[in-house]
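Undergrad: for reference, the sequence and a predicted model appear below.
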Amino acid sequence: MKIEKPFAVIKDKYISLDQKDSFSIDLCNMDKDHFLVLDTYPIKNPAHPQRHPGWFKFMIDNNKRSLSFRLNFVNGKIQFMSVDKLAIAESWLSNVTYEDNIFPLNIRVVIRKKINNEIVFETTLICYKNLNDYIEHKTYFELPQNIIEEYLPVRLIIPEKLNVCIILKNFYDNDAIGYFAWEMYSLLKKQGINAELYAVNCDDKFRSFTHHVTDLLTDENLSIDKTIFIYNYSIKDDYLEDILDMPYKKIAYFHGITNPQSLRVFDAELAEECKSGLDELYKINGFDFIMVNSRHTKDVYSKNLKKYNESLSILNESQTNDAGGKIKTVNEKVDTDLEKIKIIPPVLISEALWNNTQSDGQFGKSLSAMGDVLLFVGRMFPHKKIEDLLNVFHELLKINPNAILALVGGMHNSYQKYLKYKIDQLTETEKERILFLQQISRNQLKAAYQASKVFITLSDDEGFCVPILEAMRFHVPIVAKKVSTSAADELLKDAGKLAADNDAVSIAEEVNKLMKSNKYREKIVSYQDKRLVEFSDEKLSINFIDSLLGVYYKNENID
């Protein structure tokens, strides 16, 4: 193992108090400079201090590597007892009495530095009040068999006991990469393939069904002949080289990386992570096979490898030893093998999922009653250019005072302040017709698509753009920006309407025409419907699993 920093492996992903009230932790690389904290929050409505039961700090004996703890409630207050007789060095307990209303409970296992309290590692364990609560939660996470059984690629030969380990750095709800990983997991499970999810950071409600990546890196029970990794790459990952060193067949799925320059003003740390991710992109060439989400992303990958090789050549030529002769650098050129790169869209069973999602009719009616809805869906980060949408909407209201702008998705904190500044420049009437819908359910999202007259995205950077595909599925005409750094035009092809510049007036006129002319609207939607045929669940799922099994069987004719 190359992992040098401290980490922990939890032997139980969850516990239920009616079955078991204890759990075990294996600590690795711990030393006198670190300590352990067990922190707790309820998964539902966590808040400090009102819904924060408490935390407990333990100093670890360097000779202790495997520890066990028991969870208990004393007079409604949470308590952790060390089975190994470790003393509690420090603790904090809420004044609120807890017991019944905090389940399921997230137990955070945190390793910190003594010198500055810096978190060097964190993972979680979920505690349920009883086994029935766990089963109910698992049912929510696992797809019912009947949702996708009609899309099963039964013509494929599935090897027995095949293990697929799906790896991603961040597994978050309402995030395109996390959702794609979940679709992969669901599809493979329905094929009879043993699939497991591994993430570094994970939403609490998914952790019972998702391992930490270090659990995978320390697992000695996986069969080399029967295991495949699918590693999702979209940002710098400290565990990439550890994964590369594992002796299993490996597939990298490259989702693209946001241009650091578009983020730097609002989030220098995130921009640096993206830059580092691009700098280390060449490393995924060491995988057996590479999937990408679009032709655009494939070009980004190929250009990055070429740039890396050119930089390496210059470095090699410039370095000399003491005698004046050339020396060999540690790094070597990367061979670009385009035959092992395949475009696999990051959607596999989305049609089936949406067909089995109940629309929130009341939410949709309320939205429609407000006016002609112009919809945006996606994370509101700087590269999404929400300020350009505001400019278009400003012009749209001049010719269609009945228009409503609905912005759906989470928002970046610093960028939110900038957008607030932009919105403050608008009139009160304009402000009243802009809806920020950051926390809505999938049922409400379906209703929002169905209630919309036009879908719009003016993003400068898209590896694929799943919301465009979703808008097509709901027969909403689409307006998108045509720009070399986005795959929006590749996804739409000859469908939808593409804006070649940021002329807010002309874009607003196009949006209004789509809102007011049923004939024009139906024409554009008909083009989109034809394009949508290329993204049927059956076609996408078979393509994905066929490629996966091609790597497993070392099929030379994988394309």
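TA: Nice, I can see it. Residues are numbered from 1 along each chain as shown.

Undergrad: from here on, just use CA atoms for contacts and neighbour counts.
TA: Noted.

Undergrad: could you count how many residues lie near residue 415?
TA: If you count neighbours by other CA atoms under 10 Å, residue 415 ends up with 18.

Undergrad: you'd agree it is up against residue 384?
TA: No - using CA atoms under 8 Å as the test, residue 415 is too far from residue 384 to be in contact (10.5 Å).

Undergrad: pasting the second one now:
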Amino acid sequence: MPPTSQAVHQLVPRLAWGDAVGNQVRYLRELLRGWGYASEIYAEQWDEQCRPLVRPAKDYPREADDRSALLIHHSFESRLVPLIARAPGRKAVVYHNVTPSRLFEGFERKVAEACTAAREELREMRPWVERAWAYSRFSAEELVAAGYDGVSVLPFAVDWRAFDVAPDPVLRAELDDGHANILFVGRAVPSKRVDDVLRVFTAYQRLHQPRSRLIVAGYLNRESPYGAYLYGLKEMLGAERVQFLGRVSAAQLSACFSVATAYLSMSRHEGFGVPLLEAMYRGVPVLAYGAAAVPETMGGAGVASLTHEPLEVARLLAVLERTPALRDEMLRAQRARVARLGQEAVAEAIRERLQPFLEGAPHAARSREQAPTVSLVCPGFVAHPDALESRLARRLARELPGARVLALDPNPQPVELAPRALSVEGLDVRAFTPDEPLPRDAARELPGSSALETALLSSRAPVVFLPEDSLVARETRARLSVASWGVRATIDPEQLEPTLSALIQALRATGALRAT
């Protein structure tokens, strides 16, 4: 056991009471102190309830020394990179994930800009830290893509006791009236896609279960653009018994779960997703769109849908309600999932992952593979190999020495932390986890990929986008620090050869390629 004079502190932009990041920070502090380390929480801002727990972030460089260790929690724009750079001691990142800015565009411009800045900070911090952890394999892949060493997955600690609160009797009596209650818990912000929850519920109520109610429990600002949109959509869809409860107490939340027929989430991005596990713990079947880290969090329990089409998801809700044997099997699987996340087992696993850093042990540096001479970004290369842009990518990869194809992975591997290295017809391919399941319809636009986009923004190789208007291209091209080209998805097949020749000539002119 290390001496208590050895300090392992934490840094977070804002320490909030009751949110997922704040809960993990406070939990880790108790673990660190229990292991014999001096441990404080440093933050720039904090909720009033957190005041006794926090020290000002600006004081850390002065109070730390060369023997100090710092865990930097990153999930939103912090503006703390200069402080991190000048602070003494060893440092590591705990990455909670950053929501892609595109999920806020059209509703919350400032939040979208802050999300973009947060991803830039993730790359800027890398030279100052020696290790990094994420709470999901999905997030860990992005750390690897950003060039971090010593990346691993840190178990997420859930305080199950916090859910053991007696239900509010008044609200429970109001909701327990024989209707099928569909529940969503969380902030009503654009990335959570509460609008899709409304669409699914409307289809469910009209086509399958007229005696149903939708309960949305969580912060909702009716005056915000997204809040106004939700209320307008509610009126337009005309579904009955839709209740936006706003913020609720612990007892009221228990009442919601106690009467819920199913828990429904259509969120487009989760770094973890605690409410999914809370629903499992409380014995409510979970149906969630399988985006980002959601399938990992669910761990094979519940239903992680591959589609967000309202009619299809509503049908799944109906099957779940009308098939008691299926419901019982789901609940058994969910109980098993929760059992694997017991406090003692999680605490021991966290200690095992953190111990090398806490003891100052050097990590095995990640072997640096040879950088590509050019990145051919073809999101559909693996999923749709016969598409025109995939054929062009193959031709370019064969003609350009050292070229690498960057694509979306239709079958992400649950144990891989790095983008999957593939050899397709002898070509060098990296397959990245998409932010959402790939659509079954080849004509639909492919989703983005946080890891792929981060890899591009961290690379020094010139880029060719195939096609030029993919979501990945739209998200990254304007921010690239290297030369880039793109090919239209609607290119005339007869123009393939001239296009190929022009691209090769342009790439050789950059000096990145040697003539062949």
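TA: In hand now; what should we look at? Keep in mind that this is a model prediction, so the values were computed, not measured.

Undergrad: what's the TM-score once they're superposed?
TA: The pair, once superposed, lands on a TM-score of 0.65 when counted by TM-score structural alignment, normalised by the length of the second structure; 361 aligned residues with a CA RMSD of 2.3 Å.

Undergrad: show me where the stretch 51-200 of the second structure has its helices.
TA: With helices called from DSSP state H, counting those that start in this stretch, the stretch 51-200 of the second structure shows them at 60-63, 81-86, 109-125, 137-145, 169-175, 194-207.

Undergrad: among these, which is the most enclosed?
TA: helix 137-145 (a mean of 27; mean count of other CA atoms under 10 Å).

Undergrad: now the strands for the stretch 401-550 of the first structure?
TA: 403-408, 434-437, 452-457, 478-481, 497-499 (DSSP state E, counting those that start in this stretch).

Undergrad: quick check: which element contains the nearest residue to residue 14 of the first structure once chain neighbours are set aside?
TA: If you skip the residues right next to it in sequence, residue 14 of the first structure has residue 126 as its closest partner in space, 4.6 Å away by CA to CA, 6 or more residues apart in numbering. Following DSSP states H and E, one finds residue 126 of the first structure within strand 119-128.

Undergrad: what's the matching range in the second structure for the following helix or strand past that strand?
TA: On the C-terminal side of strand 119-128 of the first structure, the closest following helix or strand by DSSP H and E is helix 131-141. Across the second structure, nothing matches helix 131-141 of the first structure (TM-score structural alignment).

Undergrad: buried set for helix 131-141 of the first structure?
TA: 131, 134, 137 (16 or more other CA atoms under 10 Å).

Undergrad: cool, stretch 436-447 of the first structure as well?
TA: 443-447.

Undergrad: cool, stretch 325-338 of the second structure as well?
TA: So, applying 16+ other CA under 10 Å, buried residues of stretch 325-338 of the second structure: 327, 330-338.

Undergrad: show me the two of those residues that sit farthest apart.
TA: 327 and 338 (16.5 Å; CA to CA).

Undergrad: ok, the buried residues of stretch 325-338 of the second structure vs residue 7 of the second structure, which is closest?
TA: For those, the nearest to residue 7 of the second structure is residue 338 (32.7 Å; CA to CA).

Undergrad: now do the same for that closest one: its match in the first structure.
TA: So, by TM-score structural alignment, residue 338 of the second structure is matched to residue 532.

Undergrad: do I have it right that that match meets residue 473?
TA: Yes - using CA under 8 Å, residue 532 of the first structure is in contact with residue 473, at 7.2 Å.
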